[in-house]
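Engineer: Just need the structure, nothing else, for what follows:
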Amino acid sequence: MVRASACGRPFVREGAVSAFPFDAVIFDMDGVIVDTEYYYLGETAAFAKELGLNLTQEELNGQVGTSHQFFLRMLVDWFERAGKGHLTGEEALIRWDEWAHKRPRDYQALINPGAVDTIRELPRRGVRVALASSSPMDSIEEVLNACGLSDAFEYVVSGEQFKESKPEPDIYLHALDLLGLPANRCCCVEDSVPGITAGKRAGLTVIAKREERFGFSQDAADKIIDQLPELLTLS
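Structural biologist: Okay, here's the model as predicted:
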């Protein structure tokens, strides 16, 4: 894996086997490669319940696709509302991690159908692949290792590298800079409103993996697909 702060390895086209309309695809991770958004929502709901907070489903759904920075602010707010004092983001995260580590995550079981094969196939067709996720880099590495994708991406960019991640476009603009490509030669694959918004603000063509469990609209995306293998049929 090449972190965003490192120089990318030279990219060698392996010979396109079919036409593809973009030079590169930038993938989101949570909800796109792995079905973690729904799993994480269950975790946060359980955590909030243990704190004694009665959150509505609308409040919970509003967390889907948000940044790590947003998550830290949410934790601080939750602890204060629960009468646990005013913590820093770092202190709140330590308490969250202590709780979450008691609930092991089987990321391999959460891989979306066809995700690994699609990501592996794109470079065979001469298409470069990168990843831009709002998750912290250690979480990204854990997921990619579990999914057998640690070497799959030319660049991996984490939202924790920026003051604000999605829906701000910075993470995608940085990925484009690393790839050395203009936005009109790339697409991104997203699922949530913050991610779709970030991609559009960066000038990318946004492909949304269909998501209907959280009550939000994906209408701002340029195209909606049901599963990742449909990417290979774009023309």
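Engineer: Only C-alpha atoms from now on, for both contacts and neighbour counts.
Structural biologist: Noted.
Engineer: L60: what's it in contact with?
Structural biologist: Residues in contact with L60 (CA atoms under 8 Å, 6 or more residues apart in numbering) are L41, T44, A45.
Engineer: mind putting those in TSV, neighbour count, distance to E121 and secondary structure included?
Structural biologist: Converted to TSV, the contacts of L60 look like this (neighbours: other CA atoms under 10 Å; distance: CA to CA, whole Å; DSSP: H, G, I helix; E, B strand; the rest coil):
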residue	neighbour count	distance to E121	secondary structure
L41	18	31	helix
T44	16	35	helix
A45	18	37	helix
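Engineer: and which of those is nearest to G215?
Structural biologist: Nearest to G215 among the contacts of L60, counting by CA to CA, is L41 at 13.4 Å.
Engineer: element containing the residue nearest to that closest one when sequence neighbours are not counted, please.
Structural biologist: Spatial nearest neighbour of L41, excluding adjacent residues (CA to CA, 6 or more residues apart in numbering): L60 at 6.8 Å. Using DSSP states H and E, the element containing L60 is helix 57-61.
Engineer: How about the secondary structure of L72?
Structural biologist: Here L72 is recorded as helix under DSSP: H, G, I helix; E, B strand; the rest coil.
Engineer: what's the closest non-adjacent residue to it?
Structural biologist: Distance criterion CA to CA, 6+ apart; nearest residue to L72, sequence neighbours excluded, is G89 at 5.2 Å.
Engineer: Go ahead and confirm the one you found touches D77.
Structural biologist: No: assessed by CA atoms under 8 Å, G89 is found out of contact with D77, at 9.7 Å.
Engineer: could you pull out the helices for the chain?
Structural biologist: With DSSP state H as the criterion, the chain has helices at 36-50, 57-61, 68-81, 89-100, 115-124, 137-147, 170-179, 193-201.
Engineer: Any idea how many residues pack against G126?
Structural biologist: 21 (other CA atoms under 10 Å).
Engineer: Could you do the one 10 residues further on as well?
Structural biologist: Around P136 sit 16 other residues, with neighbours defined as other CA under 10 Å.
Engineer: how close does it sit to W99?
Structural biologist: Separation of P136 from W99 (CA to CA, to the nearest Å): 18 Å.
Engineer: What of C187?
Structural biologist: Distance of C187 to W99, given as CA to CA: 37 Å.
Engineer: higher neighbour count, those two?
Structural biologist: C187 (23 against 12).
Engineer: Identify the residues contacting the residue nearest to that one when sequence neighbours are not counted.
Structural biologist: Counting by CA to CA, 6+ apart, C187 lies nearest to T205, which is 4.6 Å off, once chain neighbours are set aside. The contact partners of T205, by CA under 8 Å, 6+ apart, come to A183, N184, C186, C187, C188, G199, A221, D222.
Engineer: Following up with a second sequence; could you model it the same way so I can compare the two?
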Amino acid sequence: MDLSELISKISLVIFDMDGVLVDTEPIYLKVEKDLIGRYGKEIPSDLIERIKGSSLLRSMKIMLSELGIEGDCEELVEEERRMLRDRFENEEIKPMPCALDTVNWFSSHGFKIALATSTEWENATLILSKLGIEDYFDHITTGDQVEESKPNPEIYLKTAKVMEVNPASCFVVEDSLNGIKSARSAGMNVVAVNVRRDIRDEFLKLTPFVFNSMCELLDGLLKIRGACE
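Structural biologist: Just a heads-up that it's a prediction; the model follows:
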């Protein structure tokens, strides 16, 4: 199945937020490194990929366990939450290249648009409002509205249920292995964007649709003729 055929079969597009629509992953990484650095530890690159896309709590639990740190997980998560809020309020938040044009392409072709992010509601809405794009979405599901974090499929299944769309008719845009596993477990079609070349093969094991950037995905969409007519 090529991209054109896939697009012709879907009615709801669900975007992840961090690293897909907004360039906030470096902020998360800086805060996590600051917190973990207090214990004289560094976060290996492979561990960064394994926690990417998950909730703050799940990510912190994994980091403490993997790095042998005996810190109080809930206290660290609460501090991380405050540190992130401060940065989101005071630092410039930029959209990822071609992200908004991609959302607009789907919207202009009549697709329903939703957001499913592990970021909690307070921070997610702050980020979206700073960019003026909170009204781009027909529905938003955030990490604190579900019991289980990605890679569990709950957040995507809940989004599809609210939107009254069969999971098989959903098209998910993700940038993390946890997010892709979540969408696939929900029975949805998923594409990966902003994937580093050195880990591309890991993504290809989960989906044949792997793009180096959102601009590459948008270029593929712009070449489609009549898929949505």
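Engineer: rewinding a little: want to throw the contacts of L60 of the first structure into JSON lines with distance to E141 of the first structure?
Structural biologist: Conversion of those to JSON lines gives the following (distance: CA to CA, whole Å):
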{"residue": "L41", "distance to E141 of the first structure": "21"}
{"residue": "T44", "distance to E141 of the first structure": "21"}
{"residue": "A45", "distance to E141 of the first structure": "25"}
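Engineer: wait, which of those is closest to T233 of the first structure?
Structural biologist: Comparing those against T233 of the first structure with CA to CA picks out L41 as the nearest, at 31.6 Å.
Engineer: What's that closest one aligned with over in the second structure?
Structural biologist: The alignment partner of L41 of the first structure in the second structure, by TM-score structural alignment, is L29.
Engineer: That match and P44 of the second structure: what is the separation?
Structural biologist: Applying CA to CA, the value for L29 of the second structure to P44 of the second structure is 11 Å.
Engineer: Which residue range of the first structure does stretch 176-196 of the second structure align onto?
Structural biologist: Aligning stretch 176-196 of the second structure against the first structure (TM-score structural alignment) gives residues 192-212.
Engineer: The aligned partner of I113 of the second structure in the first structure - nearest residue in space that isn't next to it in sequence?
Structural biologist: Aligned against the first structure by TM-score structural alignment, I113 of the second structure finds its counterpart in V129. Excluding its sequence neighbours, the residue lying closest to V129 of the first structure (CA to CA, 6+ apart) is V25, at 5.0 Å.
Engineer: Tell me how many other residues crowd the counterpart of the one you found in the second structure.
Structural biologist: Counting by TM-score structural alignment, V25 of the first structure corresponds to V13 in the second structure. Residues within reach of V13 of the second structure, counting by other CA under 10 Å, total 23.
Engineer: pretty sure V13 of the second structure contacts F171?
Structural biologist: Yes: with contacts counted by CA under 8 Å, V13 of the second structure reaches F171, the gap being 4.7 Å.
Engineer: Please point out which parts of the helix holding L60 of the first structure sit buried.
Structural biologist: Using 16 or more other CA atoms under 10 Å as the test for burial, helix 57-61 of the first structure gives N61.
Engineer: now swap in stretch 85-93 of the second structure and tell me
Structural biologist: So, applying 16+ other CA under 10 Å, buried residues of stretch 85-93 of the second structure: R85, F88, I93.
Engineer: Relative to L3 of the second structure, which of the residues you listed is nearest.
Structural biologist: Among those, I93 lies closest to L3 of the second structure (CA to CA), at 30.2 Å.
Engineer: Who are the contact partners of the aligned partner of that closest one in the first structure?
Structural biologist: Under the alignment by TM-score structural alignment, I93 of the second structure pairs with Y107 in the first structure. Taking CA under 8 Å, 6+ apart, we find Y107 of the first structure in contact with V34, T36, V143, A146, C147.
Engineer: again with K41 of the second structure
Structural biologist: Listed by CA under 8 Å, 6+ apart, the contact set of K41 of the second structure reads L67.
Engineer: aligned partner of it in the first structure?
Structural biologist: Matched to the first structure by TM-score structural alignment, K41 of the second structure sits across from L53.
Engineer: Give me the nearest residue to L149 of the first structure, chain neighbours excluded.
Structural biologist: Spatial nearest neighbour of L149 of the first structure, excluding adjacent residues (CA to CA, 6+ apart): V116 at 7.3 Å.
Engineer: Hmm, A146 and the one you found touching each other?
Structural biologist: No: distance between V116 of the first structure and A146: 11.4 Å, which falls outside the contact criterion (CA under 8 Å).
Engineer: Mind listing what's buried along stretch 86-99 of the first structure?
Structural biologist: L87, G89, A92, L93.
Engineer: residues in contact with that stretch?
Structural biologist: Outside stretch 86-99 of the first structure, the residues that touch it by CA under 8 Å, 6+ apart are L72, R73, L75, V76, D77, F79, E80.
Engineer: Between the residues you listed, which sits nearest Y172 of the first structure?
Structural biologist: Closest to Y172 of the first structure, out of all of the contacts of stretch 86-99 of the first structure and judged by CA to CA, is L72, at 21.6 Å.
Engineer: P136 of the first structure versus the closest one, what's the distance?
Structural biologist: Per CA to CA, L72 of the first structure is found 12 Å from P136 of the first structure.
Engineer: now, of the helices of the first structure, which is deepest in the fold?
Structural biologist: Of all the helices of the first structure, helix 193-201 carries the top mean neighbour count, a mean of 23, counting by mean count of other CA atoms under 10 Å.
Engineer: who touches that one?
Structural biologist: In contact with helix 193-201 of the first structure (CA under 8 Å, 6+ apart) are residues 28, 65-66, 166-170, 172, 188, 190, 205-206, 208, 216-218, 220-221.
Engineer: For the residue most central in space within the second structure, list the residues it contacts.
Structural biologist: The residue lying closest to the centre of the second structure (CA atoms, centre = their mean) is D16, at 3.1 Å. D16 of the second structure makes contact with L115, A116, T117, V172, V173, E174, D175, G179 under the criterion CA under 8 Å, 6+ apart.
Engineer: Quick one: buried ones out of those?
Structural biologist: Burial by neighbour count, judged by 16+ other CA under 10 Å, picks out L115, A116, T117, V172, V173, E174, D175, G179 from those.
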